[in-house]
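S.K.: need a structure here:
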Amino acid sequence: MKKLMLLGGLRYLLPVIEEAHKLGVYVITADYLPNNIAHKYSDEYCNVSIIEKDAVLKAAQELQIDGILSHAVDPGVVSAAYVAEKMGLPFQCSYEAARILQDKSLFRKFLTEHGFNCPKAKGYNNIEDALKDTAYFNWPVIVKPVDSAGSKGVTKVENKENLRNAIETALSSSLSKHFIIEDFLDKVGAQSSADIFTVDGKLVYPAYSDQLFDKNAANPYTPAIEIWPASMEQKFQDDLTAQLQRLFTLLGVKSGIYNVESRVCSDGKAYIMEVSPRGGGNRIAELQDMATGQDLIVNEIKKALGMPLDNITVPEYDGVWCNYILHSSKEGTFVSIDINPEFKRKYVRDVGLIVSPSDHIVPFTGANTSLGTLFLRFDTREEMTNALSHDRDWLKINVE
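M.R.: Take a look at the predicted model:
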């Protein structure tokens, strides 16, 4: 029986565990939080910090694993790539490529050096150095941790006097205590966040979405709605696919899933914003599998274990799909969500609630403060737009 190690213990791993078990795979989940939910469903739990790559390697060698993934778990990606390389196991890319992709500062540097569209950006580990550098940027700017996901620690800064606070916010969400400042790119239309798949370095499954935000949320830069297929003009999608293929060729990648964020900006150019060798959070791969009839999660497991992959092709969508991120605008005690029964019957394909009645909840500042997800399917974009613009008519989140 093949052994698969999954780094992390979040709910996002449950479908991976389920599909792995269907393939007859023994699943080991690993992190330093034994009460995380995924450990209840795996075959074995390994207590190790997933950011300590040598500790993960030692555990993986002792357990004699056949494959490793950090699906939808950003902090474990570099360790997973390191372990795979040291043990000769399949992974999306080399350890060095994973380091570049996972560090926003290194990634911006790589993009700039190779002539990709890229905002002016600079990485720092010292607040004072950054405060002396304000003339380098075209304001406003975005301040981010170099190593966080889910919009944690991200702030748009309009005025230089607010820069210090934004940096402190970024540092509070950074494991490495490094941050990046970059020019704010004024986007046209919606940003895209989607999972893609390569086979032997070739991008065979390019995907794009519309990522929308709740301007009234505690953090207005946290994705609140994701829609497939994207409304982005096809010429920009084709341009981004070509840019991604060039990036993957330069990095010498192999086979596997990647989460990609991209956008078209007011300068008429398409930009790759982030590429991570893992499945995205917010159950993106699950929704895309449901919407396209392909199996990204199954094939990611097969890839990790060196098993033959299915025929993965350019996605075609069965209707218009929406990942609606459930969230609260206020702090309090969660009571329930109420969905209009007729709306639920017609449009809701999955309810993924991750909180329980009496749980304490906080305002929406990042993916880690969501209440869960709704997968919605519509026949037309117009039907979906109408439903989303009247969401208070069919959805009520009850908080005391």
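S.K.: going by C-alpha atoms from here, please, whenever you check contacts or count neighbours.
M.R.: OK.
S.K.: surely Y95 and M87 touch.
M.R.: No. Y95 is beyond contact range of M87, at 11.8 Å (criterion: Cα atoms under 8 Å).
S.K.: now the other sequence, so there's something to compare against:
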Amino acid sequence: MPVRVVVLGGRANILEGTHGLGLDTVLIHREGGYEPRAAQLTERIVHADLGDYALLEKIVRDLHAERPFARVLSLTEDCLVPAAQLNEALGLGGNSVASVRLLKDKVAMRGHLAERGISPVRWRVVDGLDATVRFLGEVGDRIIIKPVDGAGSESVFPIAGEQEARAAWELLGERPMLAEEFLRGTELSVETFSHAGRHVVITSTDKVLSPGLVEIGHTIPSRVDLDGTGIADLVHRFLDAVGIVEGPAHTEVILGPAGPRIVESHNRIGGGSLRELIQLAYGIDLARWAASVPLGLEPGPAEPPAMRHGAAVRFLTARPGIIQRFDGVAEAAADSDITVHLTAKPGDRATPLRSSHDRTIGFVIGRGVDAADAAARCEAARDRIDVVTAAD
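M.R.: The predicted structure is shown next:
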């Protein structure tokens, strides 16, 4: 009888992996929140409020009593903690709830690292304008404030003075935020896969950031030497410190004058088409591994994989307004190694770029002989596309 698993939320990427492995998969998702093809990739789909843990536990326990599950899986941010809770409740193994919560709670993570002398960064929890201005005065330079449990660059504000702090808090309202010193340097992410507590670096990612610090491009592998800069060692020590033992992780790092510093981390595949980029560059499907390796169906990676190609993605941006048309798409798609994906259509609204959730227009993705070639080809394709908008 096939091995049976639960998947909480997310996209069809992990379902493609479990289906390809011959697993019986139960998807629990909010109604209308999944792609139609999910029905062909699963044993059944159960509709539920993914934010109601008591309901999720009842559903899973009842289904588990009918026929046991081997693991509860998720690669979507809001379901990482519930998946760990369910695995712990049913004794199925995986990353501990404490470890996953440490990655989710950025304040707890900073305190945890400070206690162990890992990646020192000046930080404080602030609850309004006055506390933010005081911390800015103590740091004496720029700071950044962000949600204590956010992701996707949402509600992240660089602050250099009281005026910027005031504008940020007018948008934020009353809630605690994490304030940190602004780390200057090269920002990149490190994509790892862990099995039985052993971590292997799969690749690293150079980022292209908007003025508001939203990621609008990724290139792999990074130009930065992970070993020579100490980044690889730091990421290994970090994952050990927070207790990650299995699955993919996406760890953001800034390499500055004082060395590398951890920004944040998530026990999932990074967003922004990183799964697809890793497939293009290495021929590896991390979503499949997220299911197969913990269940012993495939071996975990023993060492970093060899690069086959460089790979890059660049997201399309536009002046806010109503999209009228897309010019230059055919010219952009003329490169056989580049694919253009339009995720918006004429009549849709192009919104201001405040977080990764606002990258709704489309993107170009592809490969090259190396990372620089892939980036250059993607940027050339992106620059051929003109998203024409009109004010509404």
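S.K.: TM-score for these two?
M.R.: The TM-score (TM-score structural alignment, normalised by the length of structure 2) is 0.86; 381 aligned residues with a Cα RMSD of 2.8 Å.
S.K.: picking up where we left off before, and Y95 and M87 of structure 1? Which one has more around it.
M.R.: Neighbours per residue (other Cα atoms under 10 Å) separate Y95 of structure 1 from M87, with Y95 holding more: 20 against 16.
S.K.: how close does the more buried one get to K86 of structure 1?
M.R.: Computed as Cα to Cα, to the nearest Å, the Y95 of structure 1 to K86 of structure 1 distance reads 9 Å.
S.K.: now D267 of structure 1
M.R.: D267 of structure 1 sits 43 Å away from K86 of structure 1, going by Cα to Cα.
S.K.: how about K215 of structure 1?
M.R.: In terms of Cα to Cα, K215 of structure 1 sits 45 Å off from K86 of structure 1.
S.K.: swap in L244 of structure 1?
M.R.: 27 Å.
S.K.: ditto for W139 of structure 1
M.R.: Taking Cα to Cα, one finds W139 of structure 1 at 43 Å from K86 of structure 1.
S.K.: those two: which is more packed in?
M.R.: Comparing W139 of structure 1 with K86 by other Cα under 10 Å, the one with more neighbours is W139, at 17 against 12.
S.K.: any idea what R384 of structure 2 aligns with in structure 1?
M.R.: Counting by TM-score structural alignment, R384 of structure 2 lines up with W394 in structure 1.
S.K.: neighbours around that match, how many?
M.R.: By the measure other Cα under 10 Å, the count of residues near W394 of structure 1 is 15.
S.K.: V133 of structure 2 now?
M.R.: So V133 of structure 2, with other Cα under 10 Å, has 21 neighbours.
S.K.: give the contact list for it.
M.R.: G161, E162, A165 (Cα atoms under 8 Å, 6 or more residues apart in numbering).
S.K.: redo that, cut-off 7 Å
M.R.: E162 (Cα atoms under 7 Å, 6 or more residues apart in numbering).
S.K.: buried residues of the helix or strand hosting it, list them for me.
M.R.: For V133 of structure 2, the host element (DSSP states H and E) is helix 129-139. For helix 129-139 of structure 2, a neighbour-count test (16 or more other Cα atoms under 10 Å) marks L129, T132, V133, F135, L136 as buried.
S.K.: other residues contacting the helix or strand encompassing V5 of structure 2?
M.R.: Using DSSP H and E, V5 of structure 2 sits in strand 4-8. Applying Cα under 7 Å, 6+ apart, the contact partners of strand 4-8 of structure 2 are 23-29, 69-74, 79, 83.
S.K.: between those residues, which is closest to D52 of structure 2?
M.R.: The closest of these to D52 of structure 2 turns out to be C79 (Cα to Cα; 10.6 Å).
S.K.: map the closest one onto structure 1.
M.R.: Counting by TM-score structural alignment, the partner of C79 of structure 2 is G76.
S.K.: what of E276 of structure 2?
M.R.: Matched by TM-score structural alignment, E276 of structure 2 corresponds to E286 in structure 1.
S.K.: for that match, which non-adjacent residue is closest in space?
M.R.: Using Cα to Cα, 6 or more residues apart in numbering and skipping the chain neighbours, the partner closest in space to E286 of structure 1 is I297 (7.4 Å).
S.K.: the one you found: which element?
M.R.: If you go by DSSP H and E, I297 of structure 1 is part of helix 296-304.
S.K.: try F110 of structure 1
M.R.: helix 104-113.
S.K.: mean shift between the helix or strand immediately after that helix in the chain and structure 2?
M.R.: As assigned by DSSP H and E, the chain's next helix or strand after helix 104-113 of structure 1 is strand 121-124. Strand 121-124 of structure 1, aligned to structure 2 and superposed, deviates on average by 2.1 Å (mean Cα distance after the TM-score superposition for structure 1).
S.K.: if we can go back for a sec, separation between the closest residue in space to the match of R384 of structure 2 that isn't next to it in sequence and V320 of structure 1?
M.R.: Taking Cα to Cα, 6+ apart, and ignoring the residues beside it in sequence, W394 of structure 1 has N340 as its nearest neighbour in space, at 4.8 Å. Distance, N340 of structure 1 to V320 of structure 1, using Cα to Cα: 20 Å.
S.K.: higher neighbour count, these two?
M.R.: More crowded of N340 of structure 1 and V320, by other Cα under 10 Å: V320, with 19 against 11.
S.K.: what do we get in structure 2 for the more buried one?
M.R.: In structure 2, the position corresponding to V320 of structure 1 is occupied by G310, as judged by TM-score structural alignment.
S.K.: by contact count, what packs against whichever strand or helix holds L171 of structure 1?
M.R.: Using DSSP H and E, L171 of structure 1 sits within helix 163-172. If you count contacts as 3 or more Cα pairs under 7 Å, 6 or more residues apart in numbering; DSSP states H and E, helix 163-172 of structure 1 packs onto strand 141-145.
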